[in-house]
Structures are given as C-alpha cells and as structure tokens.
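S.K.: okay, sequence plus prediction incoming.
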Amino acid sequence: MTAATALTTGARKAVLHRMVMPGHICPYGLKARWLLRHKGYEVEDHWLTSREETDAFKAAHDVRTTPQIFIDGQRIGGHDDLRRFFGLKVADPKATTYTPVLTVFAVGMLLALALNWLTAMPLIGIMTIERFIAITMMLLAMLKLQDVERFATMFLNYDLLARRSVPYGRVYPFLELGAGVLMLTGTLEWLSIPVALIIGGIGAASVFKAVYIEKRELKCACVGGASNVPLGFISLTENVMMVAMALWMLTGVAH
C-alpha cells in the first residue's frame, strides 16, 4: 500500500524499526512490514544500517531484539508480539506436532501417484500402496541422514536394539533407505525383505513398549533427531508399514 492510498483510505500508521545492513536484512522485519501492510497500515519504515545504530536503538528503547513495531505511539514489540496484537497464532518451537511425519506421508503418496502416472499404471491399486511405502521409507531415511548422530542419540531413548548396540542407531537410516530403494525397484528381495522385517519389527516393538506399556512421553526420531514429533501411533505406523510390506512381498502375492 502506498502512502497516498493509505491517506485516502484512512489507514492507521505504524512505525517499524528493522535491521537492513549490507550483509544482513532481518527476515522478521520483512515479515512484520508485510503483515502491517496486509492489515491496512501505512508503514513508516526505519532502517538500522549498522551494528552500532542497532545497539543504540536497543539501549534507547530498553529492548533486546529487533524489529520493533510502534502503533499509535505504543510499542507493540517484535514480530511475534505483532502477531499476538492482531490475534494471530504464534508457533511454539517446543510444541510437539505430527505435521512433519504427516507431510512425509502426503509427499510419499503424491510421488507414488506421479510414478504410476508416468509408468501408465492405475492410479489406485496395490502397486500404489507398494510404491507409497517404499518411497515413504526413503523419505524418512533421508531426513534421518541429515544428521545421523543426532538421530541416533534420540533413537536411544526408546529403541530396544539400539540400547543393546549403540552403532545400530547410526546404521538404521542406511538400512531403511536401502530397503526402500530395493522394494521400489523390486530387486534383491532376499535382502530387502529380511531387513524391513527386522528393523520394522524391532521398531514397532520398541514404540509399543515405550508408549503403551511404559506410558512414556517421548519424541520420535522418525523424521530426524531435531523433530518435535511425539512418539505414538503415527510413529508406530512407520514400522508397521515396513513389516506389512515385507510380509506382502514374502507371500509372493504381489508377483
């Protein structure tokens, strides 16, 4: 919104102080400016162009962070404070959520459908489920492989085999990825089936014991060691899918 438009529409005025330096432009300052304009405010945008200027501003207003927003002469605070001012949700970085793993499942299904489309296979059928499971295994393994050590550390909180043999936690993502690739391509079933049965079976037993028997509240390492996904039913699903896929392939029904 331009200044002229703001005046003609009677938009309220907000003052924004944000860092805009040669090597750094504060992303939260940009988000705050967009949100203010989106809410119909005319934004008086003040740039803090050096560390010295930023420190002086913080000292003058007795604040610890920038950006800082003022509306009608009242200091609102930073970007999160501005969202609260408008009655918008502010995400809690420590809150548990199933969103990461549900996103993986959704993308896995889309990739399976896309692969069926490209190979002229029916979009809905047994092949779709097989490909979905294999692709999802690969996606989950990829997330674990971003930081194997961090994953392995979180894995030790509940996995029964990892507790007996610590190196298993570091190997697990590679086993999951390898089994997923082999299952997707339908090769070396003599290897992929037992691998999926073993890691999926142990994983399912571990989650069931920790959550449903010991009633422990833990975070799942299924999407990597930095996740806030709670250990529970959806975590159990990852392992059950691997076991189900291996048993299906073992029966030979799919071939």
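M.R.: Now that the structure is in, tell me what you want to look at.
S.K.: CA only for contacts and neighbour counts going forward, please
M.R.: Will do.
S.K.: list the contacts for the residue positioned nearest the centre of the chain?
M.R.: Closest to where the C-alpha atoms of the chain average out (CA atoms, centre = their mean) is residue 100, at 3.9 Å. Applying CA atoms under 8 Å, 6 or more residues apart in numbering to residue 100 gives the contacts 223, 227, 229.
S.K.: got another one to weigh against that:
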Amino acid sequence: MSTHAIENAIAHKRATLYRMVMPEHVCPYGLKARFLLRRKGFRVDDRWLQTRAQTDAFKATQQVETTPQVFIGGRRIGGYDDLRRHFGLVVHDPSVPSYRPVVAVFLVALLMAGASLLAVGRPLLGPQLLSAFIAFSMCILALLKLQDVESFSTMFLTYDLLARRFVIYAYVYPFAELLAGVLMVAGRLHEVWVPVALFVGSVGAASVIKAVYVDRRELKCACVGGSSSVPLGFVSLTENLLMVAMALWAIAMRGSGWLF
C-alpha cells in the first residue's frame, strides 16, 4: 500500500479487524477491539476467522501468535492490548500492585450500608452507618476469600502470625470474618461476633505491623482473596483496626440500642 493510501485510510478512520468467530468460540478480545475502534470513530472492516484452519493460516501468513489483529492504514497495530497502547490507553497488568479491588469493595459496602439504613428509615449520618459499613465490608471481603480458600490461605500464610503457627487458622479465618459480619448486620448475638471480630482484628493488625512496618517486607495482601495484587500495608491494617474498634465500641455501648 502506498504512503498516500495509508494516510488516506488513517485520515478517514478506516481499520481492518481479523477476529475469531466460530460456532463454539467468539473471541472476547475481538469484540472489545471492534468496540474500541468504533468508539474512536473508525469504520471497521470486520473480517471473521471462522475455522481453526483459517485462523492458523492467518497467523502463519502474518507471523503472529494470537488473534485478534488490527490493521490501520495497512499497518498492523496488533492485538487488543496493542490497540489500547496505540490510542494511549492504560493496559491492565495483573502483576502491578493496585488498590482498585479494595476501593471497589469499600465503595459497594458503603452504598449497601446507606441503602439498608434508608430501607428501615434510619438517618444516614451516625454510628449506624459506620457499623453497617464495617459489617458489609467484612461480608464482601469474606466472600472474596471464600471463592478460593486454598489460594487465600497460601497468601495469608506469608504474613499472618497465628496462621504460621497453626495452619488451620488460615482456613478458618474467612468463615470467622463472614460470621462476624453477618451477625453485625443482623444486630444479633453480640456475645459471638464481638469476641470474634476483636480476636481476628487484633491478630491481623499485629501481623501487618510486624510484616510491613517492623520487618519491612513487601508482600501482597490476601484481604480480597489469594489472587489479588493489593499491597499489604495501610489498607489491611485499617481493615483490622476497624474490626477491633467496632468490637470495642460495641462493648462500650452495650445495651444502649444504637448498634445496627
């Protein structure tokens, strides 16, 4: 293709996309690439690779290992991640530490806490909101851990002081956190959830302080499950301290009727 033809294609925002579309498999990255191109104003020549043989032949001809493949002005841009880079967009790297999962958990927990208070006609501002927020956060975090207890326990064992002495604690922890969170939401059995929250929160806080602030170790936090890339540190420490604070506050306010 001539330089003029390439420039003309780019100027008129035309792109060619090769992607797998088979009865048993439609490439999700191909769909994302088409969506992104159209969002950027490109007219897409959407070419389907409908058989495995056709796909393999395309890869061999283009000397590429994966599909989809995007061409703009006759120049190969590459796959979906390459296309994002071409447009100056961020490409997610799961190995890079990120607080995004924790932020998502806390935001959803806060919204659930507020919604639950509105549902029963309670004011949004006050200790009930904090109580509900902590309780829902604990439930969501426990859910994420329970998706893969083996993976969670492996990461948890890298820093938790009690789990390193008694491995069974790494398996019990998510269930204990869920139990405390559910009972906090229900506002029942304070004699159960208060000591549980106080215990796991205290041990957790001590473990984080020892690993991060004393030993200066750079570890990943198992707080949102064993496959997360959340750095161990301030967020995990805050989570544990909030559980301790909630338990102590419940003890101090026992019988006052304010608990959620």
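M.R.: Nice, thanks for sending it over. From a predicted model like this one, the values you see are computed outputs, not experimental measurements.
S.K.: tell me how many other residues crowd the aligned partner of residue 229 of the first structure in the second structure.
M.R.: Under the alignment (TM-score structural alignment), residue 229 of the first structure maps onto residue 230 of the second structure. Counted with other CA atoms under 10 Å, residues neighbouring residue 230 of the second structure total 24.
S.K.: tell me how far residue 230 of the second structure lies from residue 241 of the second structure.
M.R.: 18 Å (CA to CA, to the nearest Å).
S.K.: and what of residue 178 of the second structure?
M.R.: Residue 178 of the second structure is 17 Å from residue 241 of the second structure, by CA to CA.
S.K.: which one of these two has more residues nearby?
M.R.: residue 178 (24 against 21).
S.K.: list the contacts of the more buried one.
M.R.: Shown in contact with residue 178 of the second structure (CA under 8 Å, 6+ apart): 138, 139, 142, 143.
S.K.: could you redo the last one with a cut-off of 10 Å?
M.R.: Applying CA atoms under 10 Å, 6 or more residues apart in numbering to residue 178 of the second structure gives the contacts 135-143, 145-146, 184, 193, 197.
S.K.: over to residue 75 of the first structure?
M.R.: With CA under 10 Å, 6+ apart, residue 75 of the first structure has these contacts: 14, 15, 16, 61, 68, 69, 81, 82.
S.K.: quick one: which of these is nearest to residue 150 of the first structure?
M.R.: When the contacts of residue 75 of the first structure are ranked by distance to residue 150 of the first structure (CA to CA), residue 81 comes first, at 32.2 Å.
S.K.: right, and that closest one touches residue 68 too?
M.R.: Yes - if you go by CA atoms under 10 Å, residue 81 of the first structure and residue 68 touch, sitting 9.2 Å apart.
S.K.: about what we covered before: how about the contacts of residue 178 of the second structure in TSV, adding distance to residue 217 of the second structure?
M.R.: Formatted as TSV, the contacts of residue 178 of the second structure follow (distance: CA to CA, whole Å):
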residue	distance to residue 217 of the second structure
135	29
136	30
137	26
138	25
139	28
140	27
141	23
142	24
143	27
145	22
146	26
184	33
193	31
197	26
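S.K.: now render those residues as CSV, adding secondary structure, distance to residue 110 of the second structure and neighbour count.
M.R.: Shown next, in CSV, are the contacts of residue 178 of the second structure (DSSP: H, G, I helix; E, B strand; the rest coil; distance: CA to CA, whole Å; neighbours: other CA atoms under 10 Å):
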residue, secondary structure, distance to residue 110 of the second structure, neighbour count
135, helix, 10, 28
136, helix, 8, 25
137, helix, 8, 25
138, helix, 12, 30
139, helix, 12, 24
140, helix, 11, 19
141, helix, 13, 23
142, helix, 16, 23
143, helix, 16, 18
145, helix, 19, 26
146, helix, 21, 21
184, helix, 15, 27
193, helix, 20, 22
197, helix, 19, 27
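S.K.: about what we covered before: take the contacts of residue 75 of the first structure and keep only those in strands.
M.R.: Among the contacts of residue 75 of the first structure, the residues falling in strands (DSSP state E) are 14, 15, 16, 68, 69.
S.K.: in JSON lines, list these along with neighbour count.
M.R.: Formatted as JSON lines, those follow (neighbours: other CA atoms under 10 Å):
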{"residue": "14", "neighbour count": "22"}
{"residue": "15", "neighbour count": "22"}
{"residue": "16", "neighbour count": "24"}
{"residue": "68", "neighbour count": "26"}
{"residue": "69", "neighbour count": "26"}
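S.K.: right, I'll leave it there.
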